[in-house]
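K.L.:
Following is a predicted model, sequence given first.
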Amino acid sequence: LSENEFKDRFNLSVYGKGKIPSAGDTLLSKGEIKKLVGKRNPGDFDFRSHFSRQGKYGRLFIDKKHDSIILKGKLPFFIRWIRSSRDFVRNSVNNATDSKTAGLLTALLLGDKSSIDEDLKRDFANTGVIHVLAVSGLHVGYILIILTIFTSIIRIPWGWNRVVIILGLIAFCALTGGKPSVIRAAIMAGLYVFTPIVNRPGNIWNIIGFAGCLLLSYDPLYIKDLGFILSFSAVISIIYFYGLFEKLLPESINPKYIQNAFIKYTLSLFLVSLSAQIGTLPITAAYFHKIPIISLIANVMIVPIVGIIVVIGFMILGLSFSPFFSELAGNVAWLLQTIISWLAKFFSSFSFSSIPVAQIEFIDVALYGLIILGLFLIFQKESRGKGLIAFLFIANVMIWGNAPKPVTNILFMDVGQGDAALIKFSNGKTMLVDAGNRNRREDWGGRVVIPVLNHLGIQKLDWTVMSHPHADHIGGLVSVVEEFPTDTLLDTYSGYGSWTYNHLIERYTALPTIIKKPKTGEILEITPMESIHFLAPDSIFSVSQRNVNNASIVFKLIVGDNSFLFTGDLEHEGDDALIQFGDHLQVDVLKIGHHGSITSTREKLLTIIDPELAVVSVGEGNKFSHPSPVVMERLEDHQIEIHRTDYSGALWLQSDGNSYWKKSWK
């Protein structure tokens, strides 16, 4: 790597026992710098892009063979004040209430979501109110109100009170880590507070533009930051559409004309939530592959309670000198946390709380914007006819443009040293073949398989295949089974038992899932063009094998004139058993058995199969040295194209029955 690539910042990860450097220290050591990994699978989190937006371009791995020297340093006073203030907030809320409430308060006051209860986070996400856990304009608004009341109580003179408010907003930005969404809201609030001092009326659009320019002049990479994008999209959408609603809605349901304070506030909050969702919907759909449906109602009920919790949180900080009163405030916070947790769980329990969506393209976002424009033109009397025509035209383009095409999708995922593949048939039915490993360090099911399924808009699986009971193939299913129901589980014949295998069988048995063991020669007809032919294992042969790899489910996927062979972890003995099928083994694409080990893919079997393309699912730098150079050379001798997941990530193939091709997904 060139020196220029690392002229800014990079991640430093230190593994092993010993002293951990503190902020401000200098670390002297030797290590290997590696580039950050980009997307390896469709729907994958792009670490390279994410960290590059923060000016971080690599990771430095320090070899434990080399001694590391830590030179103690001292941080600037302001940084030390921020760190001690954050510690004070954490300690105060932890002493005043239980861990679940303290985790919520830490997120609301500091923007630190590391301690939030995972169930609460998931329910908030499914309900569409996850934004309240990210410190943003909502929280800056609460701070502005608190500071305004505070300066009024202690009678700070007019003008100076606004200076105090602005300084308080700056301190809050520093305390919460200087996130773009917080800075945007603080700049807008600060300008709103400041303009009366200089006798200038504040123009909201000028304020938004100034805030955006100021942030981008400080760091142009903010333009790619999700928080920046969502924050500005939401506030622009609220300002524009809320004003439009006030113009278009009849007086009976228009908060501008309603006198009852409760109804006025509730309806206003609903319209603010709706306005924000209009502007952020394509962004949240593209990033999170979900469209929140029930969030409009959930926001009306949860957001006000969150506001009260924020106020209670500051009361806990102010009362920290008195354990009795701080714990009393903590109990109130616990009660409110319990209420919003129940509400979030209640709303997320509805099957329609959110709609999963597949990959969002730029054209989808553009058409969405045009549809919104068309709808509002319809509500304008002078342009109603044009708006209706425009709306119908765009809706027609979207419907026909997204009409399902009769193709079969075969996706070989990159799950490190393991196997996982997904087949999506032309009729929409799905088959998951294995799901990678799961251990204390890595969960490939949660990290890769679930995001892939979400990315493709899949809500349930029709078939799940456990090729054989080894953890590097079925471990990831431990996470998948909790998120995606499956109609039929296909299991192999084997006397092998492990915690992972036994747990999965127990879990699937408890669910309305049919568990089957396919027989050799059995055919599963999907459509007239698509079918699965099971070639192994034979029940007697597989049980007799000491090596459970040879009990792998082997099947041939036929799509019209195209065919694909999945061989699990088959080794030599299993290869020999397959040879009996002769020419029926000939396929276009072969998933190499056992990660390309020396004990797989014999010359005789490869000659019979005669594939054009071979897929090797293998982990980079794995301890088994897979794939074997001998097997790779054998494939090259047969002039077979090779796709290795450790080199190239996932492989997405599509077939219409006449030909197959690679689909670009990066």
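P.N.:
Right, received. Where do you want to start?

K.L.:
Only C-alpha atoms from now on, for both contacts and neighbour counts.
P.N.:
OK.

K.L.:
Point me to the helix or strand that includes D576.
P.N.:
helix 572-578 (DSSP states H and E).

K.L.:
for the chain, which helix is longest?
P.N.:
Ranked by residue count, the top helix of the chain under DSSP state H comes out as helix 261-288.

K.L.:
What is that one packed up against?
P.N.:
Helix 261-288 sits against helix 226-248, strand 290-292, helix 295-318, with contacts defined as 3 or more CA pairs under 8 Å, 6 or more residues apart in numbering; DSSP states H and E.

K.L.:
of all these, which lies closest to Y368?
P.N.:
strand 290-292 (13.2 Å; CA to CA).

K.L.:
And for the helix holding D576, what's in contact with it?
P.N.:
With CA atoms under 8 Å, 6 or more residues apart in numbering as the test, helix 572-578 has contacts from L535, A536, N550, A551, T599, S600, T601, R602, L605.

K.L.:
on that earlier part again, now the angle from the longest helix of the chain to helix 226-248?
P.N.:
Angle of helix 261-288 versus helix 226-248, following axes from the mean of the first three to the mean of the last three CA atoms, to 10 degrees, is 140 degrees.

K.L.:
Check which residues of helix 261-288 are buried.
P.N.:
Within helix 261-288, the residues that qualify as buried are 264, 266-286, 288, counting by 16 or more other CA atoms under 10 Å.

K.L.:
orientation of it relative to helix 295-318 in degrees?
P.N.:
Going by the same axes, to 10 degrees, helix 261-288 makes 100 degrees with helix 295-318.

K.L.:
Alongside the first one, take a look at this:
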Amino acid sequence: MKIFKRLLPSSHIHLYAIGLGLAWLAYRHWWAWIPLLLYAYWMRKQRISKSIWVMMILFYGWTWYVFEQPIPTPNPQGIIVQQEDVKAGYRYTVQYGLYRYHLYTPEVLNIGSIISVEGDFKTFETDRFEGAFSPKDYYRSKWVTHVIYQPKIIQQHQIWIPHQIHQDLKQHIGQLPTYTQVFVSSLVLGIFESDMKARISKIGITHLFVLSGLHVTVLMGILNRCLWFLPKKIKLGLETVLLFTYLWVTLFPISLIRAVIQTLLFEWLNHDKIRYTRLDAFSFTWVLMLIINPYYLSNTSFQLTFLVSFLFIISNFKTDALGMMVSTFSAQTLVLPITSKITNQVYPLAFLVAPWFIPVFSYVLLPLSWLALWDKLGMILNPVFELVLNTIGFLEAGAFYFTIPVLSGIFALFYWILWGMASIGPYKIKKAYRMTYVVLFLVLIPQLKYLNPIGKVTFLSVGQGDTTIIERPFRQCTVVIDAFGDVMDYLYLQHIQTIDYLIITHGDFDHHRETEPILNSFQVKQLVLSKYDEGDFEASMRKYHPLYVKQGDKLPCGDIELNILSPIHKSNDDNENSIVIQTKIRDTTYLFMGDLGVSGETTLVNQNQELSSDILKVGHHGSITSSHISFLTRVNPKIAIISAGVDNHFGHPHPAVVDRLKQRGIDVYQTNVVQTITFIDLPFYKRHIILVHKKG
């Protein structure tokens, strides 16, 4: 501990923490170089600026090494450390060395079983477009690198491991009464799975059901009172052992790791004399966790727990009712850039209700949840927990919400700058006045697109499916062709509120899955369906009064016109009923083929249709049933786009189709290789710019 105090003087730890955090962000996001350069300018006169730069460069290199090194090949032999119920059986977490993989199987296995598997390990996908959720980053923050489905499993032998305590508690809690289960499972074990989850979020108390600093503070208070008779150092040592044991029992949730390390660091550093502040302990915890696993910063729980903790450390909120409301308002508005990606709705009721629940959880529900582990008390306390959930349901019933834009990238940076300006300072009237700028910023963000002179055609990476989005300058036209995958997330990130045409080329699930959610969440002026596409999907869409199109129809939209080349007549093959669209955007002609096959392509060629196009959206995901030679000769594209999922079981795109395209000198872009592909039209620049989300 003495060496630690010499290495990290208390007044400097937070400066290192800021630098390392900015170095991480600058590596992952271009917009983070703005605050990094401002930080560098501010630090130039600081006495320790050189050492901070050394630390930042070293950490930048460490981050690069961790993110760029190949994912380690999993060891087929490992030990089962966790079991979760899923729809098709169980998901087991298997530990091999430092890392883990997920195993899906209907077989019943035991925690602590040492197994060997035979099968195909798969890696998790990365984010498919800027700002999208990255399964790879999320699971790497949990040390999980691979997943394997239905392998051959050889059980060798079983040993006892501490994870068994978690599983035994989980099974015990599952036998408690229904309402007791909700509180004991979340407040004791850190598992928050309830039908009430969505309703609880509307009154802003979801964080109270998640193990965090609040729970550690209560536990430390209880331990201090119970161990009052022990010398301070011995008591602190015993508390450390108990808290780390609790971390193990709960399987190390990130928010609890932060809270435990931060609390114990502060206590140990100041057990004899106060020399370090809570900000120092916070900063060192931040640095330590990022060095251990840089992927932590990609985890939403990590972001939320550190942001809220930082706010309460630097602020001096009063403990009365008004102070609790102010603190709740500050915390919930601070984390908006993060929570807006989860839900773009804000419930004003949360600012009024949440403060009153904090003491109830801290001093009543949390202790009662621990006592309710005893099944007899759990039965007695069930009506109490039921009353709390019924109260939450009653409050939620009258909740209304405001829709806010998704804040990511540079928009999040500007929001936090404005939030900081509004929150810093002693004058309440000025703070309230400045907060109106924050509200105005949220209102204006979606309107900025009306001033945007840049047009885009985005071939969205949605896995084994199709989605294309056309955006014209100044929001004069927005077209969505097919709706699958994370299309709604992309629309929210781009602050798209109105869609002129939602065109579903045909009724296959991989083209229409998100249709109804889009219709219910966005202002869609016109749903467009194929005239000859009949089936369950088409029948379900009749209530939205779709426009049915066939060959020869034209859809005007802003400065472009969508020409419908197909369908021509009804076919027994649903793919041949696909809508085929050709449109000219400035000097570039695009041809979107849907899932049209060779038969439909041949008909178009025989009709002497004007098919010549610069950009070809290849039909049927690059299947061998499409893109025959005579068709490609007539279209003569410069670029071909293929939308397919990574390692899809259809084998799309077919190698013969890719070779056929490349032999004709056509540049081929595949979403299963480079993810989302975007063609950008800049004003005063005749050629388009092609951006891909990943290197391929």
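P.N.:
Cool, the structure landed. Note that the structure is predicted; figures quoted are calculated from it, not measured.

K.L.:
So which of the contacts of helix 572-578 of structure 1 wins on neighbours?
P.N.:
Using other CA atoms under 10 Å as the neighbour criterion, A551 leads the contacts of helix 572-578 of structure 1 with 32 neighbours.

K.L.:
Which residue in structure 2 aligns with that one?
P.N.:
When structure 2 is aligned by TM-score structural alignment, A551 of structure 1 is paired with N577.

K.L.:
hang on, its match packs against L565?
P.N.:
No: in this structure, N577 of structure 2 is not within contact of L565 by CA atoms under 8 Å, at 11.3 Å.

K.L.:
and T602 of structure 2, how many neighbours?
P.N.:
15.

K.L.:
wait, D168 of structure 2
P.N.:
As a measure of burial, D168 of structure 2 has 12 neighbours, counting by other CA under 10 Å.

K.L.:
Which helix or which strand is home to it?
P.N.:
Counting by DSSP H and E, D168 of structure 2 is part of helix 163-173.

K.L.:
just L535 of structure 1 next, same as before
P.N.:
With DSSP H and E as criterion, L535 of structure 1 is part of strand 530-536.

K.L.:
so where is that strand in structure 2?
P.N.:
Counting by TM-score structural alignment, strand 530-536 of structure 1 corresponds to 560-566 in structure 2.

K.L.:
So for that stretch, what gets flagged as buried?
P.N.:
Those would be L562, N563, I564, L565, S566, for stretch 560-566 of structure 2 by 16+ other CA under 10 Å.

K.L.:
roughly how far apart are the fourth one and G552 of structure 2?
P.N.:
Same thing as L565 of structure 2. In this view, L565 of structure 2 and G552 of structure 2 are 6 Å apart by CA to CA, to the nearest Å.

K.L.:
The second one now?
P.N.:
Here the criterion is CA to CA. By it, N563 of structure 2 lies 7 Å from G552 of structure 2.

K.L.:
same thing with the first one?
P.N.:
Applying CA to CA, one obtains 10 Å for the distance of L562 of structure 2 from G552 of structure 2.

K.L.:
wait, doesn't Y104 of structure 2 sit right on T93?
P.N.:
No: Y104 of structure 2 is beyond contact range of T93, at 9.0 Å (criterion: CA under 8 Å).

K.L.:
how about the strands in the stretch 301-450 of structure 1?
P.N.:
Ranges of strands in the stretch 301-450 of structure 1, per DSSP state E, counting those that start in this stretch, are 354-356, 408-412, 421-424, 430-433.

K.L.:
can the ones you listed go into JSON lines with extra columns for mean neighbour count and distance to A174 of structure 1?
P.N.:
Formatted as JSON lines, the strands of the stretch 301-450 of structure 1 follow (neighbours: other CA atoms under 10 Å; distance: least, CA to CA, whole Å):
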{"stretch": "strand 354-356", "mean neighbour count": "18", "distance to A174 of structure 1": "34"}
{"stretch": "strand 408-412", "mean neighbour count": "23", "distance to A174 of structure 1": "45"}
{"stretch": "strand 421-424", "mean neighbour count": "22", "distance to A174 of structure 1": "45"}
{"stretch": "strand 430-433", "mean neighbour count": "22", "distance to A174 of structure 1": "46"}
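
K.L.:
How much space separates W286 of structure 2 from T263 of structure 2?
P.N.:
Taken as CA to CA, the span from W286 of structure 2 to T263 of structure 2 is 13 Å.
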